[in-house]
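>>> Structure for this input, please:
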Amino acid sequence: MLITNRFSELKTCCVALSIIAVTAASAVADSGEDFFEEKIRPVLIKRCYSCHSEASQSSEGGLTLDARSGWQDGGDSGTAIVPGDIDGSLLITAIRYDDENLQMPPDQALSEREIADFEHWVRLGAPDPRTEAVRLVNADVPSDPVRGREHWAFLPLSDQPLPAVTDTQWPLTTIDHFTLKELEDRELHPVDDADRRTLLRRVSILLTGLPPTLEEMESFLSDDRSDAYERQVDRFLSSFHFGERWGRHWLDLARYADSNGLDENFLFREAWRYRNWVISAINDDLSYDRFLRLQIAGDLLPYESIEQRDEQRIAAGFLVMGPKVLLGNNPANQRMEVADEQIDTIGRAVLGQTLGCARCHDHKFDPVPTRDYYALAGILSSTEVMEQRYMLGQQRVMEQLIGLGDEGAQLDDEYEAYWREREALKDRRQRATEILELLKAGKLEEFAARVDRDDLVIAEVAKDTEAAIEQRITAQQEMVTEFDRLWNSPPSIPPRAMSPTERSEPADEHIRIAGQFDKLGDQVPRGFLQVLTNSEVSIPAEQSGRLELANWLTNTESGAGNLAARVLANRIWYHLMGRGLVRTVDNFGRTGETPTHPELLDHLANLLIDSGWSTKSLIKKIVMSHTFVLSSSHDNSAHAIDPENELLWRAHRRRLDPESLRDAMLLSGEQLDLNPMDSTVWYLGDQATAVGANTNRRRTDFPCRSVYLPVIRNDLPEIFEAFDFTDPHAATGMRPKTLVAKQGLFMLNEESVINIAEKTATALLANETLSDDRQRLDYLYELILNQTPADADRDHLLTFLNDFKEHAAPTSPEQPRSPEQQAWSMVCQALFASSRFQVLE
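Here you go, the predicted model:
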């Protein structure tokens, strides 16, 4: 707690916090210790430690508050708390502001909720679980999970009252109070709101990944109802395209791909089922806690129908999706590598933590000791995500596939058995043919000599020496024909999904010395991160612990749920606003950045939890805020104080991602098929890239939305490579952002861009409602840019069109394109290549 500089108030403040009596009870209940960790210590850290802790090297009034012994030893004054006695405790008097000479914190009172928490704590006997041993832990050891709880990301969520602002008319939502307060504290004010065209384009692309159509724009511009904007937001949130857009954000984190990548880039033929499940789950606004639970332990959850069972298994494909080294990998090493990849993914995607750093040693920056890493590794290494399957002529360890439907397991077994036994079938067919030739040649003695050895490939009638030779030949011919049929008619690939299962014998893992799989250290019980765990972990010996892990991740009674809420709220803010409140969206650790608006971040996280973990609810609250609808206009005075716009005095400009860029071009040319797709890799061989005898290469000519295009690791679509698509090998919450020459060259020279421009021009010229070039140009601006052209732009382009049509020659007879067609194609391509198209204001 902050204290004033005046000596008398300093003395009074120290009296209030100097000594905590510890004789209230001989033993403190676990519930009391948990209460201290969740409610009391966070307030002490936030409001007291700057003046009363060893870490800050400050002990004003001789008092330190970051260890129990500091409270017990006291400072320069007397007793502050009488355990169990609220009215007799000076601490409670001070935080209530009951005495004008004893008010703490002196700068701003605690909230009513915080005061009530301190009162309850005193009634419990002021329990403080921090022992002397904890107090003496070296503060320079970053992996200490107890000290680590003081890091901002691991604190319980605060519940602060809305900040008071001067311009009370500006806030439209609770969010705006937090942003405006920060601006007013620096004597700044937000810029004006975005115009309606800019706003509709912005919210349409951010929520659906598609620009508004001409009809949608016209409808919005002519709607003068007070809730016109909210109606558009609701329409976008209920659109199927919302799931395609926001599902892609999660697929980045899930390291989604249609192939394994790495050493042998085998096809993930069934990955599309997980992709489409994510899109459907986002559209259904599946609560985030359920969303996570299904992906980590969906195969373990109860179900009421085969359809529900299959959906849950498909969701759990999240654990199988990662890249794996398949060739020449020791099975024990592979098991640990797979677990490491899963730990790293869950850590980054859900908790914003770099947990993989603790595989070889205690984390060098964050409170994650190696024991915690292997506590998680025991859970995931007790999970099976690989299986032996027949592939390219031999048995290989591949991603695990589970049969779907009523007969899924049986059909899967039959399919694998066929390919496992195919070489044997070839041998049987050959021997049956040889037997047939012996019968046809009348070589009955040789036939008789082979009956015992080849009994299984000889027809029963063919063995009958009493039957006519013609009957025997016919019977054997039928057997050969059946073998031919089996050889030429392999079973269809049954409906399957990538999904994990429990290992037959779950087990705790040993620490691996220096991370080496074959150098075992101590065995560690399966469990979770100590820095986010307040109670004992109980995992049944016969289970992996995945279900408990899934529940723990969003349990708001533990620190994990609060952290998960902060991380998700920040991700949503990042995707909508162009920059996270924590700019390092995948790293909430000590090497990441601190929040620019910590109170707002906690407010968003609380909104998320209170809504039942509804992502749509939080998205709507943000896009309905005044902060969201600001223009991106420049303001010299604000820029001088806040050049990076951390205070949100304007909207951040951002470039379209490659998916939105491609989809918008196809939509302009009336080439985009808005129907969802299943697999877009069905035509590929088992090896996803064109190597060896496999000459097929992934296609990008599908007119579908870009979220459905093949994501082949090491062979992404060209537009993805050029415009900073995610790295599908790892969980990525923030894609790289580059501005390089090859992107401009791509838009000017890429054949697909040229083709779309030509088709857009063709559709434009075929529009009979447009009678002249001026109308066509205005229409094209509306279609591609959602704007009307400035007079100077219109005049410049009309001059270009006239000059080009006058001097250009028709193209070849094989592909006749008139000068007019050529000119308009170039105008379309120029607009596609412009910053007005590629940059979202």
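>>> make it CA atoms for all contacts and neighbour counts henceforth
OK.
>>> all helices of the stretch 201-350 of the chain, in order?
214-221, 228-238, 240-253, 271-283, 288-297, 306-315, 331-346 (DSSP state H, counting those that start in this stretch).
>>> okay, the angle between the third one and helix 271-283?
Yep, that's helix 240-253 we're talking about. If you take axes from the mean of the first three to the mean of the last three Cα atoms, to 10 degrees, helix 240-253 sits at 120 degrees to helix 271-283.
>>> next one: the shortest one
Inter-element angle recorded for helix 214-221 and helix 271-283: 20 degrees (by the same axes, to 10 degrees).
>>> Proceed likewise with the subsequent sequence, for comparison:
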Amino acid sequence: MRQTVRNLFLFFLVSVLIGQAGCGGREQEMGPREGFPDQVSYNFHIRPILSDNCFACHGPDADARKAGLRLDIEEEAFKALAENPGSFALVPGKPHQSEVYLRVKSNDERQVMPPPETNLRLTAREIQLIKTWIEDGAVYEKHWAFEIPRYPELPVVHTSNWPVNEIDYFILKKQEEQGYRPNEAADKEMLLKRVSFDLTGLPPGMDLMDKFASDTSSGAYEEVVDFLMAQPSFGERMAVYWMDVSRYADSYGYQLDNFRTQWPWRDWVIHAFNKNLSYKDFITWQLAGDLLENPSKEQILATGFNRNHKITEEGAVDEEEYRVTYVSDRVNTVGKALTGITFECAACHDHKYDPISQQEYYELFSFFNSVDELRTSKTPIDPTVGTPASYAKKPFLEITDEDVEDVLSFVNKTDSSRLIVSVMGDLDTLRKNYVLERGVFNAYGKEVFPATPESIFPFDPGYPKNRLGLAMWLFSERNPLTARVAVNQIWKEFFGRGIVNTTGDFGMQGELPSHPELLDWLALDFRENGWDVKRLVKQLVMSATYRQSATIRKEMRTADPENKYYTRSSRAHLKAEFIRDMVLASSGLLVPTIGGRSVKPYQPEGLWEAATAGGSTLAEYEQDHGDDLYRRGLYTFVKRTVPPPSMLIFDASNRDQCETERSTTNTPLQALVMMNDPTVLEAARVLATQLLREAHSDRDRIRKAFRLILCRQPKAKELRLLEDYFGRKLAEMSETKAEALVAIGESPRPQPAEMVHVAALMQVISTLYNTEEAITKS
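Coordinates of the predicted model:
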């Protein structure tokens, strides 16, 4: 009897475990509508499941397709199964007759989908979503990103006194649906710091802090926003994000990684943002400025965008192989940066997830395939100057002193050396274009002609079949992607996460938009108001959503950990370039010259040399001196094989390829940079010397340093702690130790009589630079 009871107990236990996990790890089916949306959407609920688990074998790629079944197209999914004509993958309204549902819920390892060897498995919720969707008719929808955006109505919200502009209605509506509420507004000091870094990449000056603090008028904040957007530093700030998108660097990449001169193009980008060139012209000129009617030198210079890719200078390479690589880079950059589609996945085969065929990839390839680029040795150096500032690849644009005095006045050309930039220019006789089988550069398949993916929208036969026609296609009112992608990228720059958080992927594998109606509203408003970038930026920073405090309420830490609903401001650290700018600006070291050649600040000795092949024009690191040591981070020389180390540690791009977003990390190496970087230590010394000479007491010096670095008044406790720390450092500071500390950096050093006091105060300032708050915008 006891044995029987024991066996029954074991049977019950095993039954419970199987019921929980199912045979082979399958999860128990949920109740009919438990915890479900009112209506299961193919776009927002079903397609992501199929894309993650099914499309690799049953999606757009014909070569990888199994059992002849395609689930990404409605007509194909409803057909009788090729291997079992009596069965159907989907039977609308009848999940128990639909092989898709039967297979995903099966406990039989021979039948279950996805197969066990893929290590993929659907959750009980996902299985129930599929069942409910089939019960509701298995209605397919065009991928949301390929639908033409339409103006949504402004949502009705309960807290009607919170919204400042249209953005806030959409944000608040989502919050209220979740039972959330927005944060309180940030205090004036923190708001000013945030908006100053966001609009200029620089901390606010003391005068601006004092003025804003004392201005109690209702228009005070808008006045600050207008002031900051009018500064030349606005263009520098916006250019940082575009350098990542455009993969700008000061070297060619690959093994030799020689010097190149593309910085005049960077000067143009700064100029374009400052003069508020429309986004339409900003992109059109970069893609096809040389193809415009009677193009100006400025419009031709803008095409340097498409020559920023890596270029090999190694010997014994196949020229055609690398030329094809360059053309592919341009296609991939347009895809990721301008349409948010991973075109590169279709270079070797039909895209496995998005409806982009390999043929369509090479039709896009055709727009860029006739550039007149033959790899040549270095352009001859000006014998009178001997500077490598003339290194560029054909086709190129020469910028003369006369140009700089006239049409290219924004180019910061400071010497008389020959200055040339790689730009775009097509051959007189266009190349033929072919599908490259398996992506191999000389495996020619079917001949193709310039065209665009049908799934986005067909190329208008009235457009010229060149890069200018491609630009016209991008900015057509029928294009569903360009405006959405643009506003989403800029949104992420200011809010820390995108409405579509995968800014470079609006396809099936990208994240779904958290606020699709807001994205469409912004996209249409942007387009219908002349693609006005400054207007868009002002809308973002004027919103109540943007002005929220960064404080994380206890309940929201769990409810909205990723801040998907924008219940607070972002607390991510500053971009790497802006951390450098903050240090230089707060100390008074920053040289605010706009544009010009890239500069080489302090860098660990031997770093370049250890990673450089022989024969490179950049074999040795020749550090700059004087004012060039104190330029903004935007102007730091980027060598692709050895990017600036301190910036790389703070997540800067290595510029190998187009990047629309940077990772955000927190590592011990970042702390080590702030503690040991010569620029930070020198800035602390320079600021300490300045404060010693202008302030009357140590308390005033510490308070001013606190405000310059953290952009707010110190609390009494903070001030007391820093004073105590300074007192200890001053008491223990010897002349020998002080002399070693003040010797860091090349700027003028303090007088001998000041040395001990400066060294002690330097320790306090260094501590401030090493706080988390110093490198965070909120």
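>>> circling back to that earlier point, can you tell me which of the helices of the stretch 201-350 of structure 1 is nearest to residue 568 of structure 1?
Closest approach to residue 568 of structure 1 among the helices of the stretch 201-350 of structure 1 (Cα to Cα): helix 288-297, 8.9 Å.
>>> Throw the helices of the stretch 201-350 of structure 1 into JSON lines and include mean neighbour count and distance to residue 841 of structure 1, thanks.
Shown next, in JSON lines, are those (neighbours: other Cα atoms under 10 Å; distance: least, Cα to Cα, whole Å):
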{"stretch": "helix 214-221", "mean neighbour count": "14", "distance to residue 841 of structure 1": "16"}
{"stretch": "helix 228-238", "mean neighbour count": "16", "distance to residue 841 of structure 1": "17"}
{"stretch": "helix 240-253", "mean neighbour count": "22", "distance to residue 841 of structure 1": "18"}
{"stretch": "helix 271-283", "mean neighbour count": "22", "distance to residue 841 of structure 1": "26"}
{"stretch": "helix 288-297", "mean neighbour count": "22", "distance to residue 841 of structure 1": "30"}
{"stretch": "helix 306-315", "mean neighbour count": "22", "distance to residue 841 of structure 1": "36"}
{"stretch": "helix 331-346", "mean neighbour count": "20", "distance to residue 841 of structure 1": "32"}
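>>> And the ones you listed: which comes nearest residue 420 of structure 1?
The nearest among the helices of the stretch 201-350 of structure 1, by Cα to Cα, is helix 331-346 at 21.1 Å.
>>> matching residues in structure 2 for the closest one?
Helix 331-346 of structure 1 lines up with residues 319-334 of structure 2 when matched by TM-score structural alignment.
>>> Stretch 290-298 of structure 1 too?
Using TM-score structural alignment, stretch 290-298 of structure 1 pairs with 281-289 in structure 2.
>>> Would you mind listing the outside residues contacting that stretch?
272, 295, 299-306, 424, 467-468, 471-472 (Cα atoms under 8 Å, 6 or more residues apart in numbering).
>>> cutoff 7 Å now
Contact with stretch 281-289 of structure 2 is made by 295, 299-300, 302-306, 467-468, 471, as judged by Cα atoms under 7 Å, 6 or more residues apart in numbering.
>>> which one among those residues gets closest to residue 177 of structure 2?
Using Cα to Cα, those come closest to residue 177 of structure 2 at residue 471, 39.7 Å.
>>> Next one: the counterpart of residue 715 of structure 1 in structure 2 relative to residue 305 of structure 2, how far apart?
Aligning on TM-score structural alignment places residue 715 of structure 1 opposite residue 642 in structure 2. According to Cα to Cα, to the nearest Å, residue 642 of structure 2 stands 22 Å off from residue 305 of structure 2.
>>> Tell me the counterpart of residue 164 of structure 1 in structure 2.
Under TM-score structural alignment, residue 164 of structure 1 pairs with residue 156 in structure 2.
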